[in-house]
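# Okay, predicted coordinates and the sequence, questions at the end:
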Amino acid sequence: MTESEATVVSDKLSRPRRAWAVLAVVTGALFLEGIDIAMLNVAVPSIAADIGLDTGSAHWVISTYVLAYAGFMILGGRAADVLGRRRIFLTALVVFAAFSALGGIAQDSWVLIVVRFITGATAGFMTPAGFSLLTTTFSEGALRNKALAIYGAIGASGFLLGVVAGGLLTSLDWRLVFFAPALFGVAFFVAGWASINPDQPRSAEAAHEHRQLDIAGGLTLTAAMVSLVFGIVTLGESVTNPLGPIAFGLATVLTVTFVVIEKRASNPLIPTGVLTTGLLPWASSIGLLFIGAFFAWQFVLTLYLQELLDWTPLQTGFAFTAMGIELVIAPFLTPKLVERFGNVTVVVTGLAAVTVGFVLTLRLDSDSGFLDLLPSLLLLGVAFAFIYGPLTAAAVEGVDENKHGVAGGIVYTGFQFGAALGVSAATILLVGSDHDVAQPHDYQRALVVPAVAAGLALLIGLLLSVRQRTQPEEVAA
């Protein structure tokens, strides 16, 4: 065997190893994003008590992050497509880690909120860049579905295990909830630097696209989404706050401006047809409602357990370990079900499970215990296993690989809008009574939000399933 032949063989053998290494790093970053926000959910009561935030304002610790995350997601995805996925991913990851560490030393609430905004913005670049690294590393088909199932399982486990870790760390010191993601971020940055191939040199066409990157459109859309999410979360804090309508008005003006800019741009931020390609609009709608339901449920339930039932953060965290069933189902069972029944059928099954789980929590009261909560926790674990990975796989079906970054940005923007809507709606119902301390019926009323949102997501999933059966050739196209 000649030296050149040996090199070719070595390269072929190394590609699968490198592909799985990329999966490990990208999945680790998604896990990091999930565990970060889940830990903060559990730590919110302790943070609020320490820095002087009341129940109605405590959600800003979460909402500020979500606001920036949603606002920068599409710009981040498009930047990854044009400027280089590895470059954007690693840069965002190191900034994420740095500002997480700054959050751990913050002494004032306003400093903490600024840190959370910047951390969310960097996550808005990191997540779609990582997602597109994964989908372009694995070709469409069974191998990509398996990779995305693992990606979804471990990414979703960040939301689930983060509650446990958050409870443990908060019981020691809530500042550890910020330092832990910083350490993880540094580790993933080092691993990513070593395992992700450098971005390919740009062709003449790509270089022209770089020069024509729609900066004006990106900044306008980002400002519009930040304004919209700010209006949503402000509405959640107080329906009489005048900043809410002002933010909605500004978002409307910015959106109209964005549309005008896009029509004139030679290389628009959102390429023509992406929003209507394949299953992307359906997946985004389902993701918005599902994640919105989950965030609303987790936010209300955490307050219910700690404020009404007097559970400690550690007890709260360990209660959520039951959702860890997702880690067993998603990597092993979900890919087999997807291969046999398809992504949509598996997603609909998960949506049915989570809807039942959220409806069951409506019966919780001041005398409820862990066993009353257990069925809902198990059903949510099943739901994450069946929804997260298959939904993201469905979202890029039929989308050109050079647009996977912006497609991922659109999907994850839907996730974050859902989170903002869910937490805000639940907050409105939770604090909307005329007494200062929330009562059992206040929590029950707020838990209607996730039940209704999950039900709507299930309805959309069923409609999509019917559409696929009646128009298979159109959906496939």
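Cool, got the structure. Numbering: from 1, shown residues only.
# From now on I want contacts and neighbour counts done on CA atoms only, so please keep to that.
Will do.
# how about Pro271, secondary structure?
Under DSSP: H, G, I helix; E, B strand; the rest coil, Pro271 falls in the coil class.
# what sits against the closest residue to it other than its chain neighbours?
Closest residue to Pro271 apart from its sequence neighbours, by Cα to Cα, 6 or more residues apart in numbering: Lys403 at 7.9 Å. Neighbouring residues of Lys403 by Cα atoms under 8 Å, 6 or more residues apart in numbering: 78, 81, 271, 274.
# Looking at those, which are in strands?
Judged by DSSP state E, strands contain none of the contacts of Lys403.
# Rebuild these as a markdown table, extending it with distance to Thr302 and neighbour count.
Below are these laid out as a markdown table (distance: Cα to Cα, whole Å; neighbours: other Cα atoms under 10 Å):
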| residue | distance to Thr302 | neighbour count |
| --- | --- | --- |
| Arg78 | 36 | 31 |
| Asp81 | 38 | 24 |
| Pro271 | 41 | 14 |
| Val274 | 38 | 19 |
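# nearest to Val300, of those residues?
Nearest to Val300 out of the contacts of Lys403 is Arg78 (Cα to Cα; 34.4 Å).
# distance of the closest one from Ile118?
Distance, Arg78 to Ile118, using Cα to Cα, to the nearest Å: 19 Å.
# quick revisit: which members of the contacts of Lys403 are positioned in helices?
Here DSSP state H is the test, and the contacts of Lys403 give 78, 81 as lying in helices.
# The contacts of Lys403 into TSV, with extra columns for distance to Ala426?
Listed next are those as TSV, based on distance: Cα to Cα, whole Å:
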residue	distance to Ala426
Arg78	32
Asp81	36
Pro271	35
Val274	32
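# Tell me which two of the contacts of Lys403 sit farthest apart.
Maximum pairwise distance in the contacts of Lys403, criterion Cα to Cα, is 13.5 Å, between Asp81 and Val274.
# got a list of what Trp29 touches?
Quick fix: residue 29 reads Ala, not Trp. Counting by Cα under 8 Å, 6+ apart, Ala29 makes contact with 93, 126-127, 130, 185, 188.
# Just among those residues, which is most surrounded?
Greatest neighbour count in those, by other Cα atoms under 10 Å, goes to Met126: 33 neighbours.
# structure B:
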Amino acid sequence: MVILDGTIVNVALPSIQHSLGFSPSGLGWVVNAYLVPFGGLLLLAGRLGDLVGRKRVFLAGLALFTAASLLCGLSQSPTELLASRFLQGVGGAVTSAVTLGMVVTLFPRPKERAKAIGVYSFVQSAGGSLGLLAGGALTQSVGWHWIFVVNLPVGLVALLAASRVLAPERGLGLGRGPDVLGALLVTSALMLGVYTIVETGDHGWASAHTLGCGLAALLLLAGFLARQARASHPLLPLRVFRSRDVSGALGIQVLMIAGVFSFQFLCVLYLQKVLGFDEMSTGLGIFPVSVAIGALSLGLSPRLIARFGPRAVLLPGLGLIAAGLAVLGRVPAGGSYVTDVLPALLPLGVGFGLAMPSLATLAMSAATPEDSGIASGMFNTVQQIGAAFGLAVLSTLANARTDALLGGGAGTASALTGGYQLAFRIGAGLVALALLLTAALLRSPAPEPATAPEPEAVPSHRP
């Protein structure tokens, strides 16, 4: 539900603009008002989960997200909707930040953890694609308000289930890490950084606004890192970066997510603006990716990771993603979905179904029970930064290429396609770079013997 709400509004934006009277420049903030707090608060929320208990933080975030969703659906003005979307982003960040940490704590045995991370990766990956389908269906059938109101029953059921199923946790206690200054620095840095990236479409990459805000975000981040190196109870223990697999996985994740967003955003535009698909047809057209991700994440990927290790599974996954984006880089203006788009979607889905569980496993490989919340928040933060950066860069390059082709006398469809082709090819290059870094940086541990005894499970409520 939380991941889905990051994309479900995309196909409903024209209806929202017409209904509430948004200006063209203000309409983008229906998306950005969610993304900025979501990306900025993940790290802080993850650490709070370690300190006060991940179950408490999860339930609080889920309750806020559900209430904010209802407020979004009841909004009657742009101001009301943007304020509600901001609250939704806060609730989404608090909920998402501790989820992966709970997974690795509840499933300490390697084989069980691989299966659980596969389910987590499927839910996270498929949420974005399903958002397009759900957004189109709800907007066309009952109106844009219901893309938010539908979260109410889902959220209430999730709250009830979580309160009954999840074991209580005591947490480390606020005395073990109330790094208020560090929290202010990192939250300000991440929010300002995400804001700077998402605003490049209006201000440009070389503008005083972008350069000034970007420099301020970097200075705040540098101050945060300096604070963590000296603090007795740091918000983000820097020891988590000592593992080459963890640090490498986070860097590879940025490149992969940035490249994949050329598909998730621009392929939708190609289907609608060039091939003439409506909202519902677009969602159905992207649906094979979700099916492929589910088939791999829920079944084959966990077994392969347990047998061969996450690095060995990540390599072919990245190769398939790069191949799928390269195929999209050749789509013609007069193309066909069956012959030009579908052949790219299948390797993209299979590749992502292999790569995402592998990256999650690597990124959480050095997390202790005391640090699993902050590790989970860091993994999700890096994903949000990669998504925001990839979307901003690739859409800017695509628009510049389209404008150049229009200026040279090309038709609208040809100019749009030329811009999308460039973005897809650059996305393929980013994923190919991630593939090279995986081969060069990550280690390939020997798989565990099939008969080796597995460690006893650590209770999730252990202090």
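Alright, I've got the coordinates. Computed from a predicted model, the values in this text were never measured in an experiment.
# that older thread, which member of the contacts of Ala29 of structure 1 is positioned nearest Gly357 of structure 1?
Nearest to Gly357 of structure 1 out of the contacts of Ala29 of structure 1 is Thr127 (Cα to Cα; 28.1 Å).
# pretty sure that closest one contacts Gly28?
No: taking contacts as Cα atoms under 8 Å, Thr127 of structure 1 lies outside contact range of Gly28: 10.8 Å.
# re the thing from before, what lines up with the residue nearest to Pro271 of structure 1 in structure 2?
Taking TM-score structural alignment for the superposition, Lys403 of structure 1 sits opposite Asp371 in structure 2.
# same question, Ala322 of structure 1
The alignment partner of Ala322 of structure 1 in structure 2, by TM-score structural alignment, is Pro288.
# Can you report how many residues neighbour its match?
By other Cα under 10 Å, the residues close to Pro288 of structure 2 number 17.
# what's the helix or strand for it?
Element membership for Pro288 of structure 2 (DSSP states H and E) is helix 279-295.
# tell me what whichever helix or strand Ala407 of structure 1 is part of is packed against?
Using DSSP H and E, Ala407 of structure 1 sits in helix 404-430. Using 3 or more Cα pairs under 8 Å, 6 or more residues apart in numbering; DSSP states H and E, the elements in contact with helix 404-430 of structure 1 are helix 60-83, helix 109-137, helix 215-237, helix 280-303, helix 370-395, helix 440-446, helix 448-470.
# mean deviation of the third one from structure 2?
Here helix 215-237 of structure 1 is compared with structure 2 after superposition; its mean distance to the aligned residues, by mean Cα distance after the TM-score superposition for structure 1, is 1.2 Å.
# What of the longest one?
Mean deviation of helix 109-137 of structure 1 relative to structure 2 after superposition (mean Cα distance after the TM-score superposition for structure 1): 1.9 Å.
# which position in structure 2 aligns with Glu307 of structure 1?
Under the alignment (TM-score structural alignment), Glu307 of structure 1 pairs with Lys273 in structure 2.
# what's around its match, how many residues?
15.
# so who does the closest residue to it other than its chain neighbours touch?
Leaving out its chain neighbours, the residue that sits closest to Lys273 of structure 2 by Cα to Cα, 6+ apart is Ala413, at 7.6 Å. Taking Cα under 8 Å, 6+ apart, we find Ala413 of structure 2 in contact with 273-274, 333.
# Over to Ser195 of structure 1?
Residues near Ser195 of structure 1 by Cα under 8 Å, 6+ apart: 18, 21-22.
# Can you tell me the SS state at Ala326 of structure 2?
On the three-state scheme (three-state DSSP), Ala326 of structure 2 is labelled helix.
# Now do the same contact list for the counterpart of it in structure 1.
Under the alignment (TM-score structural alignment), Ala326 of structure 2 maps onto Val359 of structure 1. The contact partners of Val359 of structure 1, by Cα under 8 Å, 6+ apart, come to 448, 451.
# Of the contacts of Ala29 of structure 1, just say which sits nearest to Thr413 of structure 1.
Of all these, Thr413 of structure 1 sits closest to Thr127, with 10.2 Å by Cα to Cα.
# which residue lines up with the closest one in structure 2?
Counting by TM-score structural alignment, Thr127 of structure 1 corresponds to Ser96 in structure 2.
# contacting residues around its match?
Ser96 of structure 2 neighbours (Cα under 8 Å, 6+ apart): 2, 42, 58, 377, 380.
# Distance to Ala231 of structure 2 added to the residues you listed, as a markdown table?
Shown next, in a markdown table, are those (distance: Cα to Cα, whole Å):
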| residue | distance to Ala231 of structure 2 |
| --- | --- |
| Val2 | 33 |
| Leu42 | 20 |
| Phe58 | 26 |
| Gly377 | 19 |
| Asn380 | 24 |
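# Show me which of these are buried.
Buried members of these, counted by 16 or more other Cα atoms under 10 Å: 2, 42, 58, 377, 380.
# Out of those residues, which comes closest to Phe265 of structure 2?
Using Cα to Cα, the shortest approach to Phe265 of structure 2 within the buried ones among the contacts of Ser96 of structure 2 belongs to Val2, at 18.1 Å.
# After alignment, which residue of structure 1 pairs with that closest one?
By TM-score structural alignment, Val2 of structure 2 lines up with Glu33.
# can you pull the contacts of that match?
Per Cα under 8 Å, 6+ apart, neighbours of Glu33 of structure 1: 123, 158.
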